[in-house]
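Colleague: just a sequence and a predicted model for now, questions to come.
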Amino acid sequence: MLTNDLSMDLQVIAETWLDTFARATLSGDVLATVQTFLPDGYLRDQLVLTWDLRSLEGHDKIKEYLVPRLTAAHLSHFRPDTRAGYCAERSTKGGVGAAFTFETPHCYGRGYVRLLQDTSSGQWKALSVFLGVADIKGYEELGREPGHYGGHTLSWTDIFAERRRQIERDPYVIVIGAGHNGLNTAARLKHWNIPTLVIEKNDKVGDQWRERYPTLSLHSIRHFSHFSYQQYPDTWPEFAPRDKMADWQEQYVKTQDLVVWTRSTILPGAHYDTIRKRWTLVVDHAGTRVELHPAHVVSAVGSMGPPRMPHVPERACFDGVVIHSGAYPGGAPYVGKHVVVVGACQSAADICQDLAFRGAASVTMVQRSSTCVVDISTGAGGEHVLFPDDVPIDVCDLKFQSLPINLNRRLTLEEADLEWEREKELHAKLRRGGLKLNMGKDGSGHVFLIYERLGGWDFGLADYIASGRVKVKQGVEVKQFTADGVMFNDSSSLPADVVIFATGWLGNRESLKEIFGTEIVDSTGVPWGLDDEGEISNTYRPTGHPGLWYAVGDFGTARFLSKLLALQIKATQIGILRTAERTL
């Protein structure tokens, strides 16, 4: 009988369920294991049963997944995690959430369960169960060093110089790109004692930020956006601005003892030896060619490739300036100018606001379809609930990442009407100016657009649109240039001195084809986006080609999943993971 009574000790509820779950899994009893889940419950597995990232929904799919795997996994030593922040607490839909630990023959694991009472039996069953590898036995994460070497006879300068020479001579992993994904990955790999070299094309680490428009800032809060092993100071801005983020990344290389080659690129012609399981590639390192043979290459060049610049006829007849948003230098050069911004993405919104504020004569945003826009306080408010400042980041990460994305979407859809109501005032301003709005492709809001194609935030553009300082041209596309502006496919036109295409970027695999060739790159899946199970596709997980990985995502994704990538590479290095095992 369903009671909704949480008066009994939450820890007792969690431990009673864990005992039942542990006995079922230890004995390899798939049916008994499945019965610990609600009929529409989820199992999220990260590297435990397949060395991949999987999410299964419902009894039938969980059973199908476990039948060939559960016995072979030898899950054991389940224990409740009673440390502060991990012990049982009220959780999703008024149920109970709790962390636990377990082991496999090769690994230490950690888990998290969300429990609800079954409506038919009144028993506490799992809405979701998360199982993840935390470490590899005998090859544990290194952690901090003592700080004195050779019996206090060697200096740190000499120690690091020798380590650097060894890595530069024979890296086991090469990471392409020194952005937040590349640096988090390199730091994780270092702490699993994996020689890693980062290749960065720019003159300095952080330049990829410094080259963007001046008003760029993070749209995620400080506590969500920490780097692995190194949190921002308490005085750090809630939304980190461009130049501070650039400087942070530059210092992170030094404080984390990472080895980075700047002004360096991998030349075309890289190839993979399937027998030796090593790459052969040549790096142009500041003008010197160096041949290297890593076992793994991690592409951390971001989710975006070259700028997507639409072909618009009659470009030569236009007397003004045409640039992509990636080359936008800030609004100062365009004071007194008539500017058309093609696109309604986040960059377009930032640029339009900046232009209007700086004194452009007119600013028009061209919106082809519809856009999901929420107030920055909405996004920040949600992140503060999940990542409160007074809770350690590792605790926040486990609870956030343990929730299957498809389950999160389902729970969000149950409150879709509230999402629209929350943005009522903001949306009224935007509609007044002609902007067409949506709340995601299925009404689930901005969060899931981040996984699919990035959503939109509002830092103040709505007021500019409502007042007419930024105008919206909706439902049209630029058909051609004219001598003094642009004409649209509805035969209307606008005068323009400057046209800025905020039309996004080509896929990040395009530039890799120059290095690895089309055949190798096409054998990999497209990174980012969601697969059928609601897991991020081909990102920090197998891509389809051995030894080639993609590291893509926001700051929270990079921090959490970079550890899983390090574990996969370490397991491959020591021989407990072979490619065939991924499909078991």
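Modeller: Structure's in. What do you need? Worth saying up front: this structure is predicted, and the values here are computed from it rather than measured.

Colleague: drop to CA atoms for contacts and neighbour counts, all remaining ones
Modeller: Will do.

Colleague: so which elements touch the longest strand seen in the chain?
Modeller: When the chain is parsed with DSSP state E, its longest strand is strand 124-136. Applying 3 or more Cα pairs under 8 Å, 6 or more residues apart in numbering; DSSP states H and E, one finds that strand 124-136 contacts helix 10-26, strand 37-46, strand 107-117, helix 555-573.

Colleague: what's the following helix or strand after it?
Modeller: Sequence order places helix 156-169 as the next helix or strand after strand 124-136, per DSSP states H and E.

Colleague: which is the next helix or strand following that following helix?
Modeller: strand 173-176.

Colleague: name the helices or strands packed onto that next one?
Modeller: Counting contacts by 3+ Cα pairs under 8 Å, 6+ apart, strand 173-176 packs against helix 180-191, strand 196-199, strand 296-299.

Colleague: His106 is nearest to which of these?
Modeller: His106 sits nearest to helix 180-191 of all those, at 18.3 Å, using Cα to Cα.

Colleague: next, the angle helix 555-573 makes with that closest one.
Modeller: Put simply, helix 180-191 runs at 40 degrees to helix 555-573, going by axes from the mean of the first three to the mean of the last three Cα atoms, to 10 degrees.

Colleague: contacts for helix 180-191, please.
Modeller: 141-143, 175-176, 195-198, 227-228, 249, 252-253, 256, 258, 298-302, 551-553, 555, 558-559, 562-563, 565-566 (Cα atoms under 8 Å, 6 or more residues apart in numbering).

Colleague: could you say which of the helices and strands packed on strand 124-136 is packed most deeply?
Modeller: Highest mean neighbour count of the helices and strands packed on strand 124-136: strand 107-117, a mean of 24 (counted as mean count of other Cα atoms under 10 Å).

Colleague: counting by contacts, list what that one packs against.
Modeller: Short answer (3+ Cα pairs under 8 Å, 6+ apart): strand 107-117 packs on strand 96-103, strand 124-136.

Colleague: that older thread, just the buried residues of the contacts of helix 180-191.
Modeller: Neighbour counting by 16 or more other Cα atoms under 10 Å classes 141, 175-176, 195-198, 227-228, 249, 252-253, 256, 258, 298-302, 551-553, 555, 558-559, 562-563, 565-566 among the contacts of helix 180-191 as buried.

Colleague: second structure for comparison follows:
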Amino acid sequence: MSDTTAVPSFDHRAVMGDWVAAFDCALSTGDTRAVAGLLGADPWWRDLYALRWDISTLRGAVDICEFLDERLAASGFREVRLDDRHAVSFPEETYIEAVINFTTRVGTRSGVVRLLSDKSGAWRAWTISTSLQELTDRPFQQVKISDIEQDAATASAMSAEGEARHAAGGSRGRAQADDLNPSVLIIGAGHCGLFLAAHLKRLGITTLLVDRNKQVGDNWRHRYHGLVLHEPKWSAQFPYMSFPETWPLLPNKDMIADWMEAYARFLDLRVWTAAEVTEAVYDTVSGSWTVVVDRGRQRCVLSTKQLVFATGNHGVPQLPDIAGAADFTGTMTHSSEHQGGPSLRGLDVVVVGSGSSALDVAQDACDQGAHVTLVQRGPTHVVSQRAAIPAFHGAYYGESGPSIEEADLMATSMPTRLTFELIPHLTRSLAEADSELLFGLEEAGFATTLGPDDLGIMYMTFVRAGGYYLDRGGAQLIIGGRIAVRRAQIERLTATEVVFEDGMRVHADMVVCCTGYTNMRDAARPILGDEVTERLATVWGLDDSGELRTAFRHCGHDRLWFLAGGFRDARIYSRYVALAITAVEAGIVDSASLAAASATTVKG
């Protein structure tokens, strides 16, 4: 972390060093009252699988000290030190920030401490984060120069295995013995599944990915034309295999699809493609899952200890129930199945929805020469990419940013609920920067919003899971009149028209419904059955502490996980899930204790 701020009138490094020493002393004696004296007026603590096998946020000295009273002795939290690899910084001369290292009974950890000066001039903790980095007894495997001493026969056997797999069609070859009894079975070989499998491979855990697409990457390859990442490439990096420096700021869908396919091959991940999991039953006695996989002509029954759903943070596509849909002679589809492209030229396209997918689909159709009408059912939070990307990603994820490891540590150190309290100011600042754009949209009949309490993109992402748009050109097409906007409800369809409740009719050759999805757990229902699914928490949304519910956390059912999120979050949080799964498989923690630690996630 580079320290480019002005030199303060005091030694901020010494201040942080003194605080860390006092903090370590209080912990070593179990004196949580002394810890309370080191906390500010409104302190926050975010723990990511370090002291408790869950993601937790504590606010206030009372809750933090109760947490420490409960977890201090059991976790063995001790030996807190400044990490000398990272500079102690003084951002805008507002707070002092430093990276810390510490140990526990089961592994090594890192964290971030931020100090604020109180009215008396004393520097006390504003935020503390603690995160699990590695298990002492099951470290991440690393290639070493001493590996040259590896037995030649072992090396030859490994080479022969790789050649055999390649000859058999790589990931699409016949079922092998290791495939039929993996420790972990992951449903879905999108980025969440791939990242988790990569981490587990380094931890020595046998893992099989099962995906119904013909090729890894098809979940991006077959999306609508014109789709690009909505975050800069540095934020979306894959673990252990970074994008080339020559890639554009926002890689397109085909680049991502091909990278995912190469990732699975180069990291030698076991993947069954063109395969679908049809049933999974848990045996409480053996603590294992029996999983049925349909591979076309082959029906396979597998046994696995841990089952992971990595099918995206959406469930089943939701198509609106529109009267007359059966009479419509054009094409009506959900955005998840829409590909767009040159075939749209000259068509009358009606896009239902006004979030990111809807605006992307509308922009592509317009660029292809279609006549586009956008049906807006509610106001949309709009931020230009020009304003949003530097504001949300520039501090850590850019061409001159820190290492991806440090960036991820810093980015996850702020509690989500605290970010919610800070975000309204940024939301209003971005709206001011985009004032001309937002005014133009309103004048064109497109309704915008800053979200409840000006929470902007944080609310739309973590609570609503939609309803926002990072503008990359679609807004100007609306302002310029090339995309027409209708803010009326659809009454019915005729053979060739969309009829609105106000009586207006729009000719349509195609209706694309960008109308969202059911909850992710509904994707598990056909596999797990109604009885199990109904006992699961919903996936996504915030729990009482402000953390995402269920995603990358225990879901309340033994040895069952759900992974969902964008590239950055998947890269970061899949590592914690991999460590938790490994801890269970290695006997470091029993699965019942892990479920109990995250019992709050099953609420809601």
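Modeller: Arrived safely, thanks for sending. Since this is a predicted model, take the numbers as computed values, not measurements.

Colleague: chain center to the longest strand of the first structure, what's the gap?
Modeller: In terms of Cα atoms, centre = their mean, to the nearest Å, the centre of strand 124-136 of the first structure is found 21 Å from the chain centre.

Colleague: compared with the second structure, how much does that strand deviate?
Modeller: Strand 124-136 of the first structure, aligned to the second structure and superposed, deviates on average by 0.9 Å (mean Cα distance after the TM-score superposition for the first structure).

Colleague: nearest spatial neighbour of the aligned residue in the second structure for Pro241 of the first structure, skipping sequence neighbours?
Modeller: Superposed on the second structure with TM-score structural alignment, Pro241 of the first structure falls opposite Asn252. Nearest non-adjacent residue to Asn252 of the second structure, counting by Cα to Cα, 6 or more residues apart in numbering: Val228, 4.0 Å away.

Colleague: any idea how far Met245 of the first structure is from the counterpart of that neighbour in the first structure?
Modeller: Correspondence of Val228 of the second structure to the first structure, assessed by TM-score structural alignment: Ser217. Applying Cα to Cα, to the nearest Å, the value for Ser217 of the first structure to Met245 of the first structure is 8 Å.

Colleague: Asp354 of the first structure now?
Modeller: 20 Å.

Colleague: same drill for these two, tell me which one is more crowded.
Modeller: Asp354 (20 against 17; other Cα atoms under 10 Å).

Colleague: gap between that one and Arg212 of the first structure?
Modeller: Taking Cα to Cα, one finds Asp354 of the first structure at 13 Å from Arg212 of the first structure.

Colleague: same question, Gly132 of the first structure
Modeller: As judged by Cα to Cα, Gly132 of the first structure and Arg212 of the first structure stand 37 Å apart.

Colleague: between those two, which one's more packed in?
Modeller: For Gly132 of the first structure versus Arg212, the count of surrounding residues by other Cα under 10 Å is larger for Gly132: 24 against 18.

Colleague: tell me who's in contact with the more buried one.
Modeller: Asp45, Gln46, Leu47, Val48, Gly109, Arg110, Gly111.

Colleague: and with 10 Å instead?
Modeller: 44-49, 51, 53, 101-102, 107-112, 398, 402, 564 (Cα atoms under 10 Å, 6 or more residues apart in numbering).

Colleague: could I get the helices and strands packed on strand 124-136 of the first structure in CSV, plus columns for distance to Ile136 of the first structure?
Modeller: As requested, those are exported to CSV (distance: least, Cα to Cα, whole Å):
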stretch, distance to Ile136 of the first structure
helix 10-26, 20
strand 37-46, 14
strand 107-117, 4
helix 555-573, 8
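
Colleague: right, and those - which one's nearest Ser491 of the first structure?
Modeller: Of those, nearest to Ser491 of the first structure by Cα to Cα is helix 555-573, at 43.2 Å.

Colleague: now do the same for Ile199 of the first structure: its match in the second structure.
Modeller: Ile199 of the first structure maps onto Val210 in the second structure, by TM-score structural alignment.

Colleague: any idea how many residues pack against its match?
Modeller: Val210 of the second structure: 24 neighbours (other Cα under 10 Å).

Colleague: okay but it is in contact with Pro182, surely?
Modeller: No - applying Cα atoms under 10 Å as the test, Val210 of the second structure and Pro182 come out as separate, 11.6 Å apart.

Colleague: what touches both of these two?
Modeller: Joint contacts of Val210 of the second structure and Pro182 (Cα under 10 Å, 6+ apart) are Arg270.

Colleague: over to the residue of the second structure most remote from its centre. Which of the three states is it?
Modeller: Checked against the mean C-alpha position of the second structure, the extreme residue using Cα atoms, centre = their mean is Gly503, at a distance of 42.6 Å. The local conformation at Gly503 of the second structure, judged by DSSP: H, G, I helix; E, B strand; the rest coil, is coil.

Colleague: residues contacting it?
Modeller: Contact analysis of Gly503 of the second structure by Cα under 10 Å, 6+ apart lists Ala488, Ile490, Glu491.

Colleague: swap in Thr206 of the second structure?
Modeller: Asp178, Asp179, Asn181, Pro182, Ser183, Val184, Leu185, Ala197, Leu200, Leu269, Arg270, Thr304.

Colleague: could you report the neighbour count for the fourth one?
Modeller: Pro182 of the second structure is flanked by 20 other residues according to other Cα under 10 Å.

Colleague: do I have it right that it meets Val301?
Modeller: No - Pro182 of the second structure lies out of contact with Val301 (Cα under 10 Å); the separation is 11.7 Å.

Colleague: Ser545 of the second structure: which of the contacts of Gly503 of the second structure is nearest?
Modeller: For the contacts of Gly503 of the second structure, the nearest to Ser545 of the second structure is Ala488 (38.2 Å; Cα to Cα).

Colleague: what number of residues lie near that closest one?
Modeller: Around Ala488 of the second structure there are 16 residues (other Cα under 10 Å).

Colleague: which residue ranges of the stretch 251-400 of the second structure form strands?
Modeller: 271-272, 276-283, 288-294, 299-304, 306-309, 331-334, 348-352, 371-375, 381-384 (DSSP state E, counting those that start in this stretch).

Colleague: now distance to Pro390 of the second structure too, for those, in CSV please.
Modeller: As requested, the strands of the stretch 251-400 of the second structure are exported to CSV (distance: least, Cα to Cα, whole Å):
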stretch, distance to Pro390 of the second structure
strand 271-272, 37
strand 276-283, 40
strand 288-294, 44
strand 299-304, 43
strand 306-309, 33
strand 331-334, 32
strand 348-352, 30
strand 371-375, 29
strand 381-384, 11
